[in-house]
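# Provide a 3D model corresponding to the input given below.
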Amino acid sequence: MEGGLDLVDVGGKGENWGQPSWDAFREVLGGTTSGIPRWFFTFLGVKSLVGMPPLYGTHPTIALVAISILTFGSLSPASATTETLSPAAQKQAQALVAESPELTESALVNDVEVYSASTGVSVESVLRQASSESAQSIEAASSSKKGKRTKKIGNAKHKGDVFVTPAFTGGVNHGHTGIYSAKPTIVEAPGTGKKSRSTSASSYKVPKKSYKMDVKTSQTKRNKAGSYAYNKLRGKKYSANFAVNKKTGSAKMNCSQLVWAAYKASVKIDLDGNGGLGVYPYNIKDSKHTHIYKTIK
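Next up is the predicted model:
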């Protein structure tokens, strides 16, 4: 989103009722929603993180007025901090940040609090599950060793194919993933400080033990997902939060969120292999919907 509210499709039905997305809402508030009461989100009719439609179709003008009250008035939110969490939740939050070196504690707590407010699941429960999923992601990637990107990945068999490759950040391997918007073209969220982009597959280099996969569906649906990635998901800023990243309309995205969103938003296929709160690259590799047709050695 650049310079305004990111209006989203309510419930994925192709109906734009004017609800601002969570990411747009947070951006207007300066990046935090900590301390905002849950009733306020319900009043605004902001789309929930799990795809449930709002209770009220709030007009954008009302939403803007309400946001102004929050931004300048007595309900102005405080910065998120782990100090308000229980000792166990603090420990889980700190572990998540350690396992995602580009993620800050404040950004993590902000996103977890928004998720908690939208679903009714406690912050402590969200952090506990997210911490478990992060550990599972690292375990799933553990068979892949750190190596130089010396192998050209090359073209896909089909438009809509995906790939997963080892990728280390601060010594932690959660992997990396992207989608083929055409046989010779990749769309990906490359990392911190960079916007999602398209790039040529012929010159794209990966380490050994990278995987090229197709999705077990019709070519028509693969085509839709590839086109959606190219037309809708390029040019987005990067998000380092994988813990609760299963949102299709985010202003910021990470690599696995982008690939997941391309299929989820366009053809309703969920590529998350374990069905958790967040989707990681190796969740896509291990999904029942994907099939490895080439391992790069």
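
# CA atoms for contacts and neighbours, from now on please.
OK.

# Other residues contacting the longest helix seen in the chain?
Secondary structure of the chain per DSSP state H: the longest helix is helix 123-141. With contact meaning CA atoms under 8 Å, 6 or more residues apart in numbering, helix 123-141 is reached by 85-86, 88-89, 92-93, 95-96, 99, 112-113, 116, 166, 172-175, 243-244, 276-278, 280, 282-283.

# filter those residues to the buried ones?
Neighbour counting by 16 or more other CA atoms under 10 Å classes 89, 92-93, 95-96, 99, 112-113, 116, 166, 172-175, 243-244, 276-278, 280, 282-283 among those as buried.

# neighbours around P207, how many?
Neighbours of P207 under the rule other CA atoms under 10 Å: 20.

# quick revisit: quick one: which of the buried ones among the contacts of helix 123-141 sit in helices?
Those of the buried ones among the contacts of helix 123-141 lying in helices (DSSP H): A89, Q92, A93, A95, L96, E99, V112, E113, S116, Y282, N283.

# nearest residue to the fourth one other than its sequence neighbours?
By the measure of CA to CA, 6 or more residues apart in numbering, the closest residue to A95 outside its immediate chain neighbours is S131, 7.1 Å from it.

# how about this one, so we can line them up?
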Amino acid sequence: MKRAILSFVLFASTFLIPFSNVGASSVVDDILMLQPDVSQEQLMADVESIVSNTGMTENEVLDKIYSELKNNQEKGMTEQAALQKKGNSTFGGSGGTVSVGSSTKGNFYYTPSETAYLDHGHVGLYYATTTIVESVPSDGVRQISTTARKVDSSGAVVKSVSTSTTNRNNAANWAYSQIGQSYSYNFATNRLTGHDGAKNCSKLIWSAYKLHGNLDLDVDGGLGVYPRDVRDAPGTVLVRNI
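Next up is the predicted model:
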């Protein structure tokens, strides 16, 4: 009897325990497929930090990251389908043909975009009436004139943030101070990364208003802030369709 029990324990330790990590490994692979420019080492370092700071388990964090990425992907597919129905097939990025136009300092624009590996959309902040500050893969955080910044005429909007003029100006000034910082492809955990250093377009605007006004421009408060999260965040108001 003891020999049988020992044999079972050896079997379990050899074959069953590794299977407990199969689910996690599969989710990691799925996440990296949706964010191929983020390394597994970086992803897991972020996951460990979240586990340490929140008390969530590793599997819970991975599942949440994957769920948010898939949700964003599905929103992008829905958005693209709607634009295609209208005869539009460029989806922002370098294929746009319409200038974003001028707006008030502290406002931001959103445009459908699939310029990178996955359709996240794109946002940029008005530093001045005719100057945009944004983060793009090619240049990192940069400034560009509203005339030069072209987007699609379908689905692109300008929105304002409901806060004081002081907060709006300070947020835009901070974003401007980040010009020259490199681009980060990490959307999945960008709420929890530092405000300074490499950042993507949504992190730039989210950090600007988080630091200046303590506003959380994230519609769902998840682990990642995506451009559509900023677009749809409470406290943002439509100014105009582009």
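
# Counterpart of L43 of structure 2 over in structure 1?
When structure 1 is aligned by TM-score structural alignment, the residue opposite L43 of structure 2 is L108.

# show me the contacts for that match.
A93, V97, N241, A243.

# For the aligned partner of I31 of structure 2 in structure 1, give its distance to V112 of structure 1.
Aligned counterpart of I31 of structure 2 in structure 1: L96 (TM-score structural alignment). As judged by CA to CA, to the nearest Å, L96 of structure 1 and V112 of structure 1 stand 12 Å apart.

# Repeat that for F72 of structure 1.
24 Å.

# could you give me the residues in structure 2 that the longest helix of structure 1 aligns onto?
Under TM-score structural alignment, the match for helix 123-141 of structure 1 in structure 2 covers residues 58-76.

# so G160 of structure 1 sits in a strand?
No. Per DSSP: H, G, I helix; E, B strand; the rest coil, G160 of structure 1 lies outside any strand segment and is coil.

# Chain neighbours aside, what residue packs nearest to the alignment partner in structure 2 of it?
Mapped onto structure 2 by TM-score structural alignment, G160 of structure 1 lines up with G106. Distances taken as CA to CA, 6+ apart put R168 closest to G106 of structure 2, at 4.6 Å, once the chain neighbours are dropped.

# so the aligned partner of that neighbour in structure 1 is in which element?
Using TM-score structural alignment, the equivalent of R168 of structure 2 in structure 1 is R222. Remark: R222 of structure 1 resides in helix 219-232, with elements defined by DSSP states H and E.

# And that helix, what's buried?
Buried, per 16+ other CA under 10 Å, within helix 219-232 of structure 1: K221, R222, N223, K224, A225, G226, S227, Y228, A229, Y230.

# Could you measure from S26 of structure 2 over to D63 of structure 2?
In terms of CA to CA, S26 of structure 2 sits 10 Å off from D63 of structure 2.

# Can you pick out the residue with more neighbours from the two?
Neighbour totals were compared for S26 of structure 2 and D63, and D63 leads with 17 against 12 (other CA under 10 Å).

# Check the spacing between the more buried one and V27 of structure 2 real quick.
7 Å.

# if I read this right, A251 of structure 1 contacts A24, doesn't it?
Yes. The criterion here is CA atoms under 8 Å, and A251 of structure 1 meets it with A24 at 6.6 Å.

# between those two, who's got more neighbours?
A24 (24 against 21).

# That one matches what in structure 2?
Checking TM-score structural alignment: A24 of structure 1 goes with nothing.

# And what about R142 of structure 2, helix, strand or coil?
Under three-state DSSP, R142 of structure 2 comes out as strand.

# Can you verify my assumption that it contacts Y127?
No. In this structure, R142 of structure 2 is not within contact of Y127 by CA under 8 Å, at 11.0 Å.

# Quick check: neighbours shared by these two?
V133.

# okay, these two: which has more neighbours?
Looking at R142 of structure 2 and Y127 with other CA under 10 Å, you find the greater number of neighbours at Y127, namely 28 against 20.

# Map D152 of structure 2 across to structure 1 for me.
Using TM-score structural alignment, D152 of structure 2 lines up with P207 in structure 1.

# which residues does the residue mapped onto K268 of structure 1 from structure 2 contact?
When structure 2 is aligned by TM-score structural alignment, K268 of structure 1 is paired with N214. With contacts taken as CA under 8 Å, 6+ apart, N214 of structure 2 has no neighbouring residues.

# any idea which element N214 of structure 2 lies in?
Applying DSSP H and E, one finds N214 of structure 2 in no helix or strand.

# Which contacts among the contacts of L108 of structure 1 does structure 2 share?
Mapped onto structure 2 and checked by both residues aligned by TM-score structural alignment, their matches' CA atoms under 8 Å, the contacts of L108 of structure 1 keep no contacts at all.

# which of the residues you listed lies closest to A63 of structure 1?
N241 (26.1 Å; CA to CA).
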